[in-house]
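> coordinates for the following, if possible.
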Amino acid sequence: MTQTTTVSPYRADEHGFFGEFGGAPLPPFLVEPIAEVAREYAKASADPAFQEQYQALLAKYVGRPSLLYFAENLTAKLGGAKIYLKREDLNHTGAHKINHCLGEALLAKRMGKTKVIAETGAGQHGVALATAAALVGLDCEIHMGAIDVAKQHPNVVRMELLGAKVVSVEEGGKTLKEAVDSAFGVYAANPEEYFFAIGSVVGPHPYPSMVRDFQSVVGREARAQVLEAEGKLPDYLIAAVGGGSNAMGLFDAFLEDEAVGIIGVEPAGEGLEGSRHAATMTLGTPGMLHGMHTKVLQDANGEPSAVHSIASGIDYPGVGPQHARLEQLGRATYVTASDAETLDAFQLLTRTEGIIPALESSHAVAHAVKLAPTLPADAVIIVNLSGRGDKDVDFVAERLAQQSK
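Prediction:
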């Protein structure tokens, strides 16, 4: 009798393809360095000692499990479904990013690398990687668009205090896409010494799967926690999507539960009718970006478009290939929230629950504000509160002051 193995349609194949999306289309000089990462990650995944070390750090250093918090005041104010917040903002360094940064830093150390290099937008990935590098004894270099350096100055200071070299990228739009380009250029020149620690479920194989795996602790915890609290699975999951790491972290444990609705929220920015948005899933088309085939916002020449969001961490013209596949299969729905809606949600959560969310996370909150009143009182929504808003308070204060004039 021949035994067959069923592979989930939601997983990548051995070449890193989620259906037509993903892969590793790279210039020849990067093929072997990235293949080495794939080989070593496969070994580490199967190594109980590596997994034990990683899980111990999540518990004893990050402070996991993070809370699943019933937002009782917000629920009462909106009416309708119960809203739960998965409190990734309570992690050490204040966001979900530490989950994969620790894994990547441990893998870099295992591979004998001496430096980690990465991009960052809002600065949370940069802070988390600088933290992990300090912990395991690696040098750290972070590339950040000049606009974001100014906008997220407190995180720049944190990275430098942690010993990281912060490179301000002045080219192009001076935001996240350019930061990725810049960091990739340095890595490509010296892959023997550097480990590229991509900050989301994007890039060439194995990064979309590897970062998702490290982030999947979020969904596993949430699944167990909501079953304990409510005795059932949630009706909806909601998370912000730029590259999509916090969203995949929450979604992963529920993909086979077809009754659970999955919603990703991306930036509508100043409106979908113009170019001042980052709504890749809504308006993007298949294309190549940063070593992957995925959905991309492209100009008339097929180049990645300039994008905008009030939240620096999700102003990216692409998206993780697994998200593109989930949409294609109809397993997840992708909607948008504007800058104005996001700012309103930021203030609403702050004033009703005493929780200041990151502007990235506020996109997800904004959609929950719309959805909850349309559902019955016994429905349950889990919102991934991917980060805290300390980094955003000065920028928000400036925006609110401008609006009041």
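> going forward, measure contacts and count neighbours with C-alpha atoms only.
OK.
> mind listing the helices for the stretch 101-250 of the chain?
With helices called from DSSP state H, counting those that start in this stretch, the stretch 101-250 of the chain shows them at 124-136, 146-151, 153-161, 176-189, 207-215, 217-230, 245-251.
> and among those helices, the most buried is which?
Using mean count of other Cα atoms under 10 Å, the stretch among these with the largest mean neighbour count is helix 245-251, at a mean of 29.
> so what secondary structure elements neighbour that one?
helix 207-215, helix 217-230, strand 236-240, strand 380-385 (3 or more Cα pairs under 8 Å, 6 or more residues apart in numbering; DSSP states H and E).
> so which of those gets nearest residue 295?
Closest approach to residue 295 among the helices and strands packed on helix 245-251 (Cα to Cα): helix 207-215, 13.9 Å.
> list the contacts for residue 37?
When contacts are counted by Cα atoms under 8 Å, 6 or more residues apart in numbering, residue 37 touches residue 206.
> now do whichever strand or helix holds it: distance to the chain's middle.
Taking DSSP states H and E as the definition, residue 37 sits inside helix 28-45. Chain-centre distance of helix 28-45: 22 Å, with Cα atoms, centre = their mean, to the nearest Å.
> hmm, back to that, closest to residue 260 out of the helices of the stretch 101-250 of the chain?
helix 245-251 (9.6 Å).
> now do whatever helix or strand comes next after the closest one: which elements does it pack against?
Going down the chain from helix 245-251, the next helix or strand is strand 261-269, by DSSP H and E. Packing partners of strand 261-269 (3+ Cα pairs under 8 Å, 6+ apart): strand 236-240, strand 333-338, helix 339-353, helix 359-371.
> re the thing from before, mind putting the helices and strands packed on helix 245-251 in TSV, distance to residue 51 included?
Shown next, in TSV, are the helices and strands packed on helix 245-251 (distance: least, Cα to Cα, whole Å):
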stretch	distance to residue 51
helix 207-215	10
helix 217-230	12
strand 236-240	27
strand 380-385	24
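> I'd like the structure of this one too, to check against the first:
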Amino acid sequence: MDNLSNLPNPDGFFGNYGGKFVPETLMYALKELDEIYAKLKNDPKFLKEIDQDLVQFVGRPSPLYFAKRLTDHYSGPQIWLKREDLNHTGAHKINNTVGQILLAKAMGKKRIIAETGAGQHGVATATVAARLGLECHIYMGAADVKRQSLNVYRIKLLGAKVHAVDSGTATLKDALNEAMRDWVTNIEDTYYIIGSVTGPHPYPMIVRDFNAIVGRELKEQSLSLFSQYPDAIIACVGGGSNAMGIFYPFLQDEDVDLIGVEAAGRGLQSGEHAAPLNDGKPGILHGAKSYLMQDTNGQVVDTHSISAGLDYPGVGPEHSNLKDAGRANYIAVDDDEVLTSFHQVTKLEGIMPALETAHAFAALDHIVKNYSSNQYLVINVSGRGDKDINTVATMDGISLD
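Below you'll find the model as predicted:
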């Protein structure tokens, strides 16, 4: 297999996917970002500052935890959990924002913008902006503002302004559209912290690199705790940043199965889902080519997922390439499976996963049969479920008012 770790190429392509499909207005800003990142990514002083922040501010390394009761429940392979939910702000998103805010600082930008679905990236962005005293604006679909009200309030407490987006389906796709419009309008003083491995080059590469700390830690921890690399790594995939971060350091370790889990929503056959790698085709969205949910005319179609963070019609270009290359396998689980898994993990392990993460746990029902009791599965616990309590209660027919 080709060295997938060497991608993207200089034009920002991972195989057939990626690139920079943006208005001319943004080309200079992307070129400037590419150049500053190329200069700083191997700079000892820059890397030392990031490492210090990850330890002292984020709380890394996150533990690798043996889920004994979950393992006993499935009577199969050993199940271990990479606990990104224990990071400051409660998810993997802070890894990326800690890095990107330092890029913004190096570029002299005074205004920060971001899009968010489940709100975790919005919280993480508002957190690092507050720390540096920078103006911050978060774009969020109106539907997500409603179902993620706790995170909306957290963002406001941190001093950022939340812009509710009513257009389209009022979800993550539409929030990203509005953030892009803001960026075009305020290009001189504004830095856009994209939250996933999507968007135009160099963002998919930058977000992956800052999240790859997860996979690098896992390499060390797995050798220390069970004397080998995992037999499989499982992570949920929307845009795909948590999955790409844990997958990337293992791309050349072909004995390690990489399993991404998309949102099948109300079922792949229903069309009401957010699983472009399972039921989509290549297209261009938000500045990059990737697998995309679209109709026969190439128009982006509406998506549905119980989880706001996975409710997106596209996916990162690197995931698209990994699918075509056969290096990663992508499956999908539906809302009912996710809700069942949320309750199961909470009761068995005392760990309440985010609904996004619950997709990865739900995949166990489909894949444990492929592994024996002397093999090791690692699930990336990308976030904690506090933010989803209202959604879960509503689905369970319980009113919290």
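> now the TM-score, please.
Superposed pair, TM-score by TM-score structural alignment, normalised by the length of the second structure: 0.97. Supporting alignment: 398 aligned residues with a Cα RMSD of 1.3 Å.
> still on that earlier bit, how about the helices of the stretch 101-250 of the first structure in JSON lines, adding distance to residue 55 of the first structure?
Below are the helices of the stretch 101-250 of the first structure laid out as JSON lines (distance: least, Cα to Cα, whole Å):
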{"stretch": "helix 124-136", "distance to residue 55 of the first structure": "14"}
{"stretch": "helix 146-151", "distance to residue 55 of the first structure": "32"}
{"stretch": "helix 153-161", "distance to residue 55 of the first structure": "24"}
{"stretch": "helix 176-189", "distance to residue 55 of the first structure": "28"}
{"stretch": "helix 207-215", "distance to residue 55 of the first structure": "10"}
{"stretch": "helix 217-230", "distance to residue 55 of the first structure": "10"}
{"stretch": "helix 245-251", "distance to residue 55 of the first structure": "15"}
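> for those, which one sits closest to residue 304 of the first structure?
Of all these, it is helix 176-189 that lies closest to residue 304 of the first structure, at 8.7 Å by Cα to Cα.
> please compute how far the closest one lies from its chain's middle.
Worked out by Cα atoms, centre = their mean, helix 176-189 of the first structure lies 18 Å from the chain centre.
> okay, that helix sits on what stretch of the second structure?
Under the alignment (TM-score structural alignment), helix 176-189 of the first structure falls on residues 172-185 in the second structure.
> give me the residues contacting that stretch.
With Cα under 8 Å, 6+ apart as the test, stretch 172-185 of the second structure has contacts from 25-26, 113-117, 138-141, 144, 164-168, 190-192, 286, 308-309, 311-313.
> same check, this time on stretch 96-104 of the second structure
36-37, 50, 53-54, 110, 121, 124-125, 128-129, 191, 193, 195, 207, 210-211.
> same thing with stretch 15-28 of the second structure?
With Cα under 8 Å, 6+ apart as the test, stretch 15-28 of the second structure has contacts from 8, 11-13, 184, 187, 199-201, 284, 286-290, 316-318, 320-321.
> which stretch of the second structure lines up against the helix holding residue 37 of the first structure?
Mapping helix 28-45 of the first structure onto the second structure (TM-score structural alignment) gives residues 24-41.
> swap in stretch 332-352 of the first structure?
Aligned using TM-score structural alignment, stretch 332-352 of the first structure spans residues 328-348 in the second structure.
> that stretch: average distance to aligned residues in the first structure?
Taken over the aligned residues, the distance from stretch 328-348 of the second structure to the first structure averages 0.4 Å (mean Cα distance after the TM-score superposition for the first structure).
> show me the contacts of stretch 15-28 of the second structure that map onto helices.
Using DSSP state H, 184, 317, 318, 320, 321 are the members of the contacts of stretch 15-28 of the second structure that sit in helices.
> who wins on neighbours among those?
Across those, neighbour numbers were computed from other Cα atoms under 10 Å; residue 317 holds the maximum, 32 neighbours.
> trace it over to the first structure, please.
In the first structure, the residue matched to residue 317 of the second structure (TM-score structural alignment) is residue 321.
> how about residue 395 of the second structure?
Residue 395 of the second structure maps onto residue 399 in the first structure, by TM-score structural alignment.
> do the same with residue 133 of the second structure
Under the alignment (TM-score structural alignment), residue 133 of the second structure pairs with residue 137 in the first structure.
> what of residue 63 of the second structure?
If you follow residue 63 of the second structure across to the first structure using TM-score structural alignment, you land on residue 67.
> isn't its match right up against residue 84?
No. Assessed by Cα atoms under 8 Å, residue 67 of the first structure is found out of contact with residue 84, at 9.7 Å.
> these two: which is more packed in?
Per other Cα under 10 Å, whichever of residue 67 of the first structure and residue 84 has more neighbours is residue 84, with 24 against 17.
> residue 375 of the first structure maps to what in the second structure?
Aligned by TM-score structural alignment, residue 375 of the first structure pairs with residue 371 of the second structure.
> residues in contact with that match?
76, 77 are the contacts of residue 371 of the second structure under Cα under 8 Å, 6+ apart.
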